[in-house]
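J.: Build me a structure from this.
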Amino acid sequence: MKGFHQFLLSGVAVAAMIGCAASAMAQDAPVADEGGSDEIIVTAQKREQSLQDVPISMEVVSGERLADFAAVDFKAVQNYVPNVFVQQTNGNDTIYIRGFGSPPQNFSFDQAVSVYMDGIYAGKMRQALNPFFDVARVEVMRGPQGALYGKNTPAGAVSVVSASPTSIFEGAVTANYNFDLEGYDLTAYVSGPVSDTLSLRLATRLQNQDGYIENLGTGRDDPRNKLQLVRLSALWEPADGFDLSAKLEYSNYDRIGGLGVSSPVDTGQQPKLTRFTEENPLGREGYSNESVLASVNANVEIGSHTLTSITGYSWFKGHVTNYFDQQTPTGTIVENSVANKYPENFRQFSQEVRLLSPTGGTLEYVVGAYYDTARYNVNPFLYYNVLAFNIVSLNQLYFHQESRTLSAFGQATLRPFDGLRIIGSLRHTNTHKDGTFSGKLISGQIFRALTSASGSIRESLTDPSITVQYDLSRDLMVYAVYGRGSKSGGFVSNTLGTINSTFIYKPERSRNWEAGIKSTLWDGRATFNVSLYNTKFKNLQTSGYDPDTSSYITKNAASATAKGIEGSLRIAPSRYFDITGSAAYQDIKYDSYPDAPCLAGMTGTICDQSGGRLPYTSKFTGNVAVHGRVDVSDYKLDGTAVLGGRSGFFDSDDQSPLYGYQKGYAKLDLRIQFAPQDERWHVALVGKNLTDKLTTGSAFRLPVPITTSTRAILFVEPPRNIAIEAGVKF
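T.: I've put the predicted structure just below:
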């Protein structure tokens, strides 16, 4: 009956979408001011600019689009942005852009794709685990962004801009009930002035939804998600030439249960929606995270210049507890042979100051300085029950890191004549890190030697870029970019047997050549952008699971190169219909990796992966979004369909062509909404993954003798699910 309901609702949604689009196309041809020429304003270069004027390969996802499909985490963004992939695990997800990212196995990694929340750097994914509520837009910048965005952006950067307080009173409440996850998602905000100079905005999100994987051992569906978010924003404008905004956000996320299911190791992936775990000896399986993010942004005009100060504080604590499916591919229940738990806590303070010159002259510039200090601890529990050796062992590791970063940066734009802009950027960064590592036996017998390590890192890195940008006409711009990026070195945080000689890994560096075209067509009703790139990494930081030794290997790979093409097209002939498509094709490989861990099918412990493909990379990614609208008297019917897909990719570290390969797929999301013309209320039907593709975000082999029955563990992503939504505005 549940499947029939899904089929019926999917059919209704598809039929409504087709009818909506057909009726929209049948509308009378619109006049110019009814076209889809809404300009997208971004702040990718620290100034407000039209997206079509920014010489960067980037995509923007609106807050409205994210809200339409109840997006919670960064996994949702990859449906709209080609060449972006989010590796999903039990609690340490990783963003990849153009095939480069920082693998999740080493918890202390800084990220190669860094996230910025309202201008605040979040180098750990858990700082901004659930950022997508009451959002204005998400800007995804591909390629190194070291000059303006700073450290740890050698692959790209993601900037999340939350909604700001308004000068008029307004508010909204939206409730979403998911039939398949059997739970609700509630969002609300209220915003408006409290005086002539001060405006406030209060937003919240509450979610309580069941899981989609039946756990035969606990009698529940995994993973159940409970989420509480609240953000208070203030905007103070006491005088002309001065404004101050402040935001305080609290997040409490609790996920009960895991994502991993068993699959054979001698066939292709066979993801399923059942698992079996017994939750001992480390307590309840799942992930918990509590975080605080605060920021104060002040702007003051000094003559014709603007001085900006951004102060940030972030803090989180949490833990992830992993058990692995004890149900073998043949259905036999085996012992709970291995488990781990990663308690961690983090705090960071940051300060940025920058000066912006006026625009429109022969020379304009941005100069500034940045400082942050952070403290991070992760103290994993590692449990082994190895029957072959008659060993039961519970260990705890202790990792502590303190870091400081200081950098100065600048960007100058020279306009020697109309239409030509030469942009030069430079950032110099000094990083200091101290780290310690140790371990102890909690109970049982020693499984692996317990070791200790300590180290100190002092680095000075310089990231330049040069861009030439030329307007061939008012609506056609071409650009070429050379840029460099870097990510600081660090320490191995959670691997048994770590010693001083294996404790430290070096910084990684990237360089990027890129050329592109941005065009506006049909009197603003269409845009077409395309870019070519060649991105090379040296000392690429890698971390992977070696099933033969049941250990993590963290080190610097020699070098890797990605080259490809990215493009996007938007056509909006009227307010009744628009279509947006974007796609990317890339070729990525290791240039040199002679001392790599061996892949599936190789023999030995060290192998040469030079010339091989990187994991978690698809050759092709793309999406198409179609929106149609029909007016019915004083009401309107809106339909939005988003089809996103990618070609096949290896999603296991050992790149097994069987259990470690996710075949290509396409997923369809649909939203059908009915509302009055003033949108003071709405009801909607929302379907996600209507193609019901069962896919995996990550995989690995659980080997003998760690278990008595070797098997693959697949981290399964959600199947088809359908929800109904209702909301009011006031």
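J.: only C-alpha atoms for contact and neighbour calcs from this point on.
T.: OK.
J.: Could you look up the SS state of residue 714?
T.: strand (DSSP: H, G, I helix; E, B strand; the rest coil).
J.: Touching, it and residue 260? I think so.
T.: Yes. Using CA atoms under 8 Å, residue 714 is in contact with residue 260, at 5.2 Å.
J.: So for residue 565, what's the nearest residue that isn't a sequence neighbour?
T.: Spatial nearest neighbour of residue 565, chain neighbours left out: residue 532 (4.5 Å); criterion: CA to CA, 6 or more residues apart in numbering.
J.: Report how many residues lie close to that neighbour.
T.: 19 (other CA atoms under 10 Å).
J.: Quick check: buried residues in the helix or strand hosting residue 438?
T.: Under the criterion of DSSP states H and E, residue 438 resides in strand 420-444. For strand 420-444, the neighbour count (16 or more other CA atoms under 10 Å) marks 420-441 as buried.
J.: can you give me the strands in the stretch 601-730 of the chain?
T.: Taking DSSP state E, counting those that start in this stretch to define them, one finds strands in the stretch 601-730 of the chain at 606-607, 620-632, 635-646, 649-650, 661-662, 665-676, 681-688, 696-702, 711-716, 721-729.
J.: between the ones you listed, which gets nearest to residue 515?
T.: Shortest distance between residue 515 and the strands of the stretch 601-730 of the chain, using CA to CA, is found for strand 620-632: 19.4 Å.
J.: Same question for that closest one: list its buried residues.
T.: Here strand 620-632 shows 620-631 as buried, counting by 16+ other CA under 10 Å.
J.: could you say what helices and strands that strand packs with?
T.: helix 2-25, strand 577-592, strand 635-646 (3 or more CA pairs under 8 Å, 6 or more residues apart in numbering; DSSP states H and E).
J.: any chance of the ones you listed in CSV, plus mean neighbour count and distance to residue 243?
T.: Output for the helices and strands packed on strand 620-632, formatted as CSV (neighbours: other CA atoms under 10 Å; distance: least, CA to CA, whole Å):
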stretch, mean neighbour count, distance to residue 243
helix 2-25, 16, 43
strand 577-592, 21, 36
strand 635-646, 22, 38
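J.: this one as well, want them side by side:
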Amino acid sequence: MNRASSSLNLLKNPLYTAISLICASSVALAQTSEPKILEEVLVTSQKRVQTLQEVPISVAAVTGEKIERMGIENLEDLTAYVPNIHFTETGLSTQMRIRGIGSDNSQGFEQSVGVYKDGIYHSRAQLFRAPIFDVERVEVMRGPQGTLFGKNAIAGALDIITARPTNEFEGQITAGYETEFKTKEVNGYISGPLSDNLQGRIAVRYYDDPGFMFNTTKNRDEPDSEEKSVRGSLAWQPNDKWDILLVAEHNKFDVQGRAIEITQDVASISTTPPPGGVGGLTFQQILGASFGASIDSEADYRRQINSPEISNNKIDSLTLRADYHLGDYTITSLTGGLRFEYDENCDCDFTPVDFFSLDMYEDYKQFSQEIRIASPEDRAVTWIAGAFYQTYDQSFDDDFNIPLTSPLQVLVRDRAIPAYQVQFPFLQYSPRFGGSQVARRFNQSSDIWAIFAEATWRATDRLSLTLGARFTEEDKDADKTINVLDIATGDIINDTDLANIFAIIFLTDTEQGTGHNVRGSRSESAFTPAFTITFDVNDDIMTYAKISKGFKAGGFDPRTNKASRFEFEEEKVTAIELGSKMRFLDGRSEMNVAVFHMDYEDLQVSQFDGAVGFNIGNANSTIVQGIEIDGRVQLTNNLLGTYGVAILDFEYDDFTNGNCYFGQQPDSTVGNDKFCDYTGLRGVYTPEVTINAGLQYIQPIGSLELAASLDAQWVDKQQVHVNLDPRGEIDSYTMLDARLALEAENWVIALLGKNLLDEEIISYSANVPLSETFFQTNTYYSFLRRPRTIAVEATYRF
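T.: Okay, here's the model as predicted:
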């Protein structure tokens, strides 16, 4: 369970904090004699350059300056600065959620949060782990964005805009060192003109992190990661009609170990003694008594893993954007090529005992092309229209390995689980069990095309109506095989007894045999309209109302062990949002408010099956609603305040086919499948309240500047267990980051602190494989976020 550290008194009551900050801003502004207007933030969330206050959706923008200043390395770091967005890494995938909606554990899922880089869709979960460096800004759009961003942005969209080449020569290099865990980082770029109409930019990043957990079995720190990134871009203006941008990027990041440890261990409910033990023991006691293995089950950044754990990742992307100005119209061509591959080994029994290991490999290739035309912006009716095409090929392999030394041989040979003997009297021991593996092979391909348009009519000086729609069609094909192989030779083992053993371990559809060879094809189409009314109350207050439809494709699950669950259905949403963008006090204060209600149909959910796999199901109806408030306040000429409040209500309105957590009494049974009714419950990562507050202070000191930043986020208690086990609810926590810097024209020296309150934050929990099915204990493994870190940074600009 999460151990919450003591927090600052100011932040113990988040609502009081937000209200106090807003009230304090008014007092400070009233006393300031020299007004300073807030700088406008430009965004492209509507495929046009607009100020943040003009956009009639709930959108947050984090500038490249903020990302650099606060040491934001990746999407996980970004979540500490934007309410209602969540990021987590699991043992099998990476997940991102907006307003509690995201994609769970399956390499077959399209992503509910559409992540884009320079307008190119990054559609697979593993791409979320890529670093963020040398960017202009990151835009976070909450709620379905189906018209302009496509079918899978059903929860929202996140667009990473990289820094463009400059017309003037400039460069920068930054080196950082974290004192507690010895993390080292170097970032740099060079940018400038190559000729009169050609500019170039190259950016590089190197990151070396020995890890913040200690593996007591291997006597080393983990996860040990090394990241190398390079991006090159060229901007070319052959004449006054063309603007062409080419961006090529390569990322390589390799990791040994994981930020996983066993965090809870509830005693066995079985009265049948496991081998060499007695009934009523914890998993820790059983491992010690039966196998001489020692584990600790506290959340203390100490883990016990013996098998090799690696994650080697490589991502390559190429983006070509060409803007052609045809009179007052702009034609844009956006071409993207993307490939990634990774090779992982997971000690997924999460113990120092050689029960089993899991090897995974994925190779993904994607090509996309978008062409759109935008009308002039100074007309009573403005519009944008276009067409989109994307194709991808994906292969995913994973091998469940039983080593020759695995104690599972003893458990099966001695029939240590009487329940299995009763349910499966045919079970016989096979001497070929050790040294075998269950190999899953999955291939998937997709072709997508879409047409879209959006038009805005300025009916009066204050009233605008916007109508948009997108029609999407996708053809998807997939196949999967499961076979039992000899690890040494790779040959298929035709052994009925061995197949039966794996059938029980994997909880497959049938009582005898695990192998299956399945194929599937899907052809889906979707029409996703949106309608927005915008009304300017006056020059400083804009209000809007929007209703929209969203769609996320169905597909095929590469990791389920049940042929009957190979295919899953698409999900849909109808969303209503009411909002306002407001300026106060002569442009020195801004406040944005959004009230939303979203009705999801057939929400895709993946949950642990209690053995070694995950099953995907569709929740018939899910209601998500809430309020988001954010803003900026120029408190004085030297002090800027920011704030954000998100209140989220999430409820499964009709979800009768959820996977039960350990010990939960099933509400229904279909064949071997046991289901629990989750109707009326909240989902994972749905804190009721999230509060953000920040201060940025700049004070000239002669020719230098003293710059200080303080950012805090309070997150309410929430459920992080994939099967909604009540023990998986974590307490509220406060993230506090700060930066103190001395800046000159060409150099910066800074001290940066993250998680200064040293909160111990569990970001994901699930049951340890086999603990439930073999030992009947309620044992959890969890991912933990990094504890307090303090780093020094030095920057040189030229």
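J.: follow-up on the earlier one: and the strands of the stretch 601-730 of the first structure as TSV, adding distance to residue 28 of the first structure?
T.: Compiled in TSV, the strands of the stretch 601-730 of the first structure are given as follows (distance: least, CA to CA, whole Å):
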stretch	distance to residue 28 of the first structure
strand 606-607	65
strand 620-632	12
strand 635-646	16
strand 649-650	45
strand 661-662	45
strand 665-676	21
strand 681-688	26
strand 696-702	45
strand 711-716	46
strand 721-729	30
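J.: follow-up on the earlier one: for the helices and strands packed on strand 620-632 of the first structure, please prepare a markdown table with the additional fields distance to residue 504 of the first structure.
T.: Converted to a markdown table, those look like this (distance: least, CA to CA, whole Å):
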| stretch | distance to residue 504 of the first structure |
| --- | --- |
| helix 2-25 | 51 |
| strand 577-592 | 21 |
| strand 635-646 | 35 |
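J.: Give me the most central residue, the first structure.
T.: residue 74 (3.6 Å; CA atoms, centre = their mean).
J.: since we're on the residue nearest to that residue when sequence neighbours are not counted, how many residues are nearby?
T.: Leaving aside its chain neighbours, residue 74 of the first structure sits nearest to residue 86 (7.0 Å; criterion: CA to CA, 6+ apart). For residue 86 of the first structure, the count of nearby residues is 20 (other CA under 10 Å).
J.: One more: residue 418 of the second structure?
T.: Residues lying near residue 418 of the second structure (other CA under 10 Å) number 12.
J.: coming back round to it: out of the strands of the stretch 601-730 of the first structure, which comes closest to residue 511 of the first structure?
T.: Among the strands of the stretch 601-730 of the first structure, strand 620-632 sits nearest to residue 511 of the first structure (CA to CA), with 22.2 Å.
J.: Can you give the contact residues for the closest one?
T.: With CA atoms under 8 Å, 6 or more residues apart in numbering as the test, strand 620-632 of the first structure has contacts from 17, 20-21, 23-24, 79-83, 575-586, 636-647.
J.: try it again with 7 Å
T.: 20-21, 23-24, 79-80, 82-83, 576-586, 636-647 (CA atoms under 7 Å, 6 or more residues apart in numbering).
J.: And stretch 198-212 of the first structure, by the same measure?
T.: Residues from elsewhere that reach stretch 198-212 of the first structure (CA under 7 Å, 6+ apart): 133-134, 164-167, 181-193, 221-237, 273, 718.
J.: Selecting buried members of these in ChimeraX, what would you type?
T.: Filtering the contacts of stretch 198-212 of the first structure down to the buried ones (16+ other CA under 10 Å) takes a single ChimeraX command:
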select :133,134,164,165,166,167,181,182,183,184,185,186,187,188,189,190,191,192,193,221,222,223,224,225,226,227,228,229,230,231,232,233,234,235,236,273,718
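J.: Could you give the number of residues near residue 41 of the second structure?
T.: 14.
J.: so it makes contact with residue 52?
T.: Yes. Contact criterion CA atoms under 7 Å: residue 41 of the second structure and residue 52 qualify, at 5.6 Å.
J.: equivalent range in the first structure for stretch 638-655 of the second structure?
T.: Alignment of stretch 638-655 of the second structure against the first structure: residues 576-593, by TM-score structural alignment.
J.: ok, and what's touching the matching stretch?
T.: Contacts of stretch 576-593 of the first structure (CA under 7 Å, 6+ apart): 21, 24-25, 82-83, 557-572, 608-614, 619-630.
J.: Please tell me how far the residue nearest to residue 74 of the first structure sits from residue 306 of the first structure.
T.: As judged by CA to CA, to the nearest Å, residue 86 of the first structure and residue 306 of the first structure stand 37 Å apart.
J.: again with residue 488 of the first structure
T.: Residue 488 of the first structure is 31 Å from residue 306 of the first structure, by CA to CA.
J.: Between the two, which has more neighbouring residues?
T.: Remark: of residue 488 of the first structure and residue 306, residue 488 carries more neighbours, 27 against 19, as counted by other CA under 10 Å.
J.: which residues touch that one?
T.: 152, 507-508.
J.: Of those, just say which sits nearest to residue 45 of the first structure.
T.: For those, the nearest to residue 45 of the first structure is residue 152 (17.0 Å; CA to CA).
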